[in-house]
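Q: here's my sequence, what's the structure:
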Amino acid sequence: MSAKKRKLGLTGKILIAMVTGFLFGYLLREIAPDSQFVKDYISDGVLHVVGTIFVNCLKMLVVPLVFVSLVCGTCSLSDPSKLGKLGGKTLAFYLFTTAIALAFAISAAVIFQPGAGGQLTANLSYDAKEAPGLADVLISMVPTNPIKAMTDGNMLQIIIFAVIFGFAVSHVGDKGRRVAALFEDLNEVIMKVVTLVMSLAPYGVFALIAKLSLTLGVDKLKDVFMYFVLVLAVLMFHGMVVYPVLLKFFSGLNPLMFVRKMRDVQLFAFSTASSNATLPVTMETAEHRMGVNNRVASFTLPLGATINMDGTAIMQGVATVFIAQVYNVHLGFGDYVSVVITATLASIGTAGVPGVGLIMLAMVLKQVGLPVEGIAMIIGVDRLLDMVRTAVNVTGDMVATVIVGKSEKDFNEDVYNDSEAGKTKGLEEQLSEKSA
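A: Purely as a prediction, here's the structure:
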């Protein structure tokens, strides 16, 4: 009986790490609230080091994984029209879901009025960074130095170069086939490294959540409690209702299987609050758990991690109405339409810019004549919401990948319907299999 007993999976281990990390941080904060030792040696010491190393391990894989995987995918697309069709479908779906997210967010904020009766209790200030213009965005998409683009982690430039490089490889005959075979082998090696890093996830997640619980006080929630709850509710609705409905409508696949297989990715995204850091896990899941061919996943997922920001769009929609209500500024129907259009297009225009969510929000507020200083009210709780909206963002990336993969017939439905397909084994299990 004990031999048949199933080992605790990665999802269970991460959940345990999150709960114990939260409790550890909370208890430590209650027992020693002003301890310099706790701050210097536990919060900024052990927890910071372990958590940062884990996130760095994930980020370390992003650039080589995206470049190698995208070259592999493009090599197999000798017809340029197919690549254009793939890109068109992906971009259209991302813009469509972003518009839906904004519409739901604005509607919810208008109905529930999170900022009604609110009063500014302090002088607020926020220094809004300027978003790049359309011409600058188009020019900056093409790298002048591909190596520098990889060093800086500029995803759009890496995608452009990888597509051009992969297309060239597929059109130089036997030499190209040898290069393609090399990249296929490299892709397998990188995926194995992803598996090893995922085995360390519980320790990294524990450190990240413990530090967050230790340093983030709940007092910041008091003034913006209704805003926080409303954003959280719309995020959950979009992630758990809208995406499964779209998946069922466009692909006919079982959304419950999708939700089940997305748990690891969502937990990674929640813990790291970074779509790019989660990208190695997302791509591994798409290919081995969801059954999407590398030709599709290698293109849709890096692009989605860069420009698909449904979670951020929800925050912007609710935040815009919240700030308008606090400042007692009336927004008409035309203003709301302007918010939807501006934020949807800005999700592409500001791709790759640090602090993109708040830059986009500043653009939206300026568009409808609201004070940008209002952003200062919501910054205090933005870290918590950022974790949830990152999980929503990566879910949207995966939904698009599965739908586009199935429509392009680059999809294995048997793998998708197999609940055990591609399950990540623990490091101990892999080593014991090797020794056997």
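Q: every contact and neighbour count from this point should use C-alpha atoms.
A: Fine.
Q: and the helix or strand hosting residue 54, how far out from the chain middle?
A: Element membership of residue 54 [criterion: DSSP states H and E] is helix 48-75. Counting by C-alpha atoms, centre = their mean, to the nearest Å, helix 48-75 is centred 14 Å from the centre of its parent chain.
Q: buried set for it?
A: 48, 50-52, 54-55, 57-59, 61-75 (16 or more other C-alpha atoms under 10 Å).
Q: likewise for stretch 14-22?
A: For stretch 14-22, by 16+ other C-alpha under 10 Å, it's 14, 15, 17, 18, 20, 21, 22.
Q: just checking, next helix/strand downstream of the helix or strand hosting the fifth one?
A: So that's residue 20. Per DSSP H and E: residue 20 is located in helix 10-31. Remark: after helix 10-31, the chain's next helix or strand is helix 36-37, criterion DSSP H and E.
Q: quick one: the helices in the stretch 301-436 of the chain?
A: 310-326, 333-349, 356-367, 379-407, 413-417, 427-435 (DSSP state H, counting those that start in this stretch).
Q: for the comparison step, fold the sequence that follows:
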Amino acid sequence: MKNLTKWILISLLLGIIVGLGMNFLMPNVFDSVDYYFFSPLGDIFLRLIQMMVVPIVFISIVLGTASIGDPKKLGRIGGKTIAFFLLSTAVAITIAMTLAFIVKPGSPGLMDESAANYEASESPSVVDTLVNIIPTNPIAAMTNGEMLQIIFFAIFIGFGLTILSKKTDRIYRLFEQANELVMYLVMVVMYTAPFGAFGLIASAVGGAGMEAIKSMAAYFLVVFVALIIHAIVTYGSVIKFVAKKSPIWFLKNFSPAMSVAFGTASSGATLPVSMKTAQENLGVRKSVSSFVQPLGATINMDGTAIMQGVATVFIAQVYAVDLSFTQLLTVLLIAILASVGTAGVPGVGLIMLAMVLDQVGLPPEAIGLILGVDRLLDMMRTAVNITGDATCALFVSETEKDLEEKNPTEEQAS
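A: Here you go, the predicted model:
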């Protein structure tokens, strides 16, 4: 994965150099090269990631919901954990979209006049959006890519697997095996990312010149600032005022896991390190850590939600589309619900972003505008994701001390 990161960054640099070079030196040749080479190269990558949207969302959300396990765990610890994840994701995307509207990173525009005149499809009312979350035909929802309906149906299936428990062991194992297959395919797709990055960035930069560089830098800055604010203000407040610990102490002791997350860009790959660090350095009880952090690696993706919020507003600004309140609410709902289905492996955030863009009437191919800087941001948001998991584990562990102290057998076993 480190080699993949290196090649994506090299491809980004080459794409910028080639795109700008052709923009300045051979503007008349650029259109032909873009049509026959740059655009097809990027389109192939985009089609590959779009191909994975429905299976990865459905399978991951079913497993994420079912992983709660024994329904008894949906008591105080389970309730606090899920409430924390949902609320923190809502706060994260609110911060992201607010910053994006204030800074307006996409206002310079990356597209030509015809692309800027793109018209978003009319969105349904708030009531219709909420009612339509429930599918009348789940298979049709999957065929048509109705993601809110797919997410609802997947949660419904996951809840059923949790309640039926041992009676549906084989079905659960089938989903686990399907998840392994899908994750492997995602990794295969991500190995085409350097080629896609080169084609998409060369096309975007070559077609817009230096304005593309300025806008990508603005987008990067907004996402970076949103991640920092969320980590310091949101997580820091929970650590300080709820868990009654020092945020500086937390950062110092949890930094080894954060560095691994930054290097791998994978919450799943970092999970063993983050659990060990939380238990040994932060003093989180093993019973709490074993429940909260694996669940968080599956359903808590605040960093990804921040990227989705900023990217959606950024792309809407590039295309001169004013997002309605209903569309903003849709982005908020999808980001919160889709965090359940955002697997902890590199690159899946792009698949979720394609879904979000499609649901609010923006073209998924606009992902090419941010793909060049996404890999570095992916590393940053993964570090934020696992920090959120550890913050929740510390919060639950510290607020459930009395409950656990009444169970010395469990304490000895941990």
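Q: run the chain-centre distance for the helix holding residue 20 of the first structure.
A: On the basis of C-alpha atoms, centre = their mean, helix 10-31 of the first structure sits 22 Å off its chain's mean C-alpha point.
Q: what residues of stretch 89-96 of the first structure count as buried?
A: Applying 16+ other C-alpha under 10 Å to stretch 89-96 of the first structure flags 89, 90, 91, 93, 94, 95 as buried.
Q: format those as TSV; extra columns: secondary structure.
A: Shown next, in TSV, are the buried residues of stretch 89-96 of the first structure (DSSP: H, G, I helix; E, B strand; the rest coil):
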residue	secondary structure
89	helix
90	helix
91	helix
93	helix
94	helix
95	helix
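Q: tell me who's in contact with residue 275 of the second structure.
A: By C-alpha atoms under 8 Å, 6 or more residues apart in numbering, the contact set of residue 275 of the second structure is 289, 290, 293, 390.
Q: so which of the residues you listed hold up in the first structure?
A: Retained in the first structure: 289, 290, 293, out of the contacts of residue 275 of the second structure (criterion both residues aligned by TM-score structural alignment, their matches' C-alpha atoms under 8 Å).
Q: buried subset of those residues, written for PyMOL?
A: Per 16+ other C-alpha under 10 Å, the buried members of these correspond to this PyMOL selection:
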select buried, resi 289+293
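Q: ok, the kept ones among the contacts of residue 275 of the second structure vs residue 217 of the second structure, which is closest?
A: residue 293 (33.0 Å; C-alpha to C-alpha).
Q: could you find the closest non-adjacent residue to the spatially most central residue of the first structure?
A: Centroid-nearest residue in the first structure: residue 275, 2.8 Å away (criterion: C-alpha atoms, centre = their mean). Closest residue in space to residue 275 of the first structure, ignoring its immediate chain neighbours: residue 305 at 5.4 Å, by C-alpha to C-alpha, 6 or more residues apart in numbering.
Q: give me the distance between the counterpart of the one you found in the second structure and residue 262 of the second structure.
A: Aligning on TM-score structural alignment places residue 305 of the first structure opposite residue 297 in the second structure. The spacing between residue 297 of the second structure and residue 262 of the second structure, counted by C-alpha to C-alpha, to the nearest Å, is 15 Å.
Q: of the two, give the one with the bigger neighbour count.
A: Legend: neighbour count by other C-alpha atoms under 10 Å for residue 297 of the second structure and residue 262, higher for residue 297 (27 against 20).
Q: the more buried one and residue 270 touch, don't they?
A: No - counting by C-alpha atoms under 8 Å, residue 297 of the second structure does not reach residue 270; the two are 9.1 Å apart.
Q: and residue 247 of the second structure, how close does it get to residue 227 of the second structure?
A: Residue 247 of the second structure is 16 Å from residue 227 of the second structure, by C-alpha to C-alpha.
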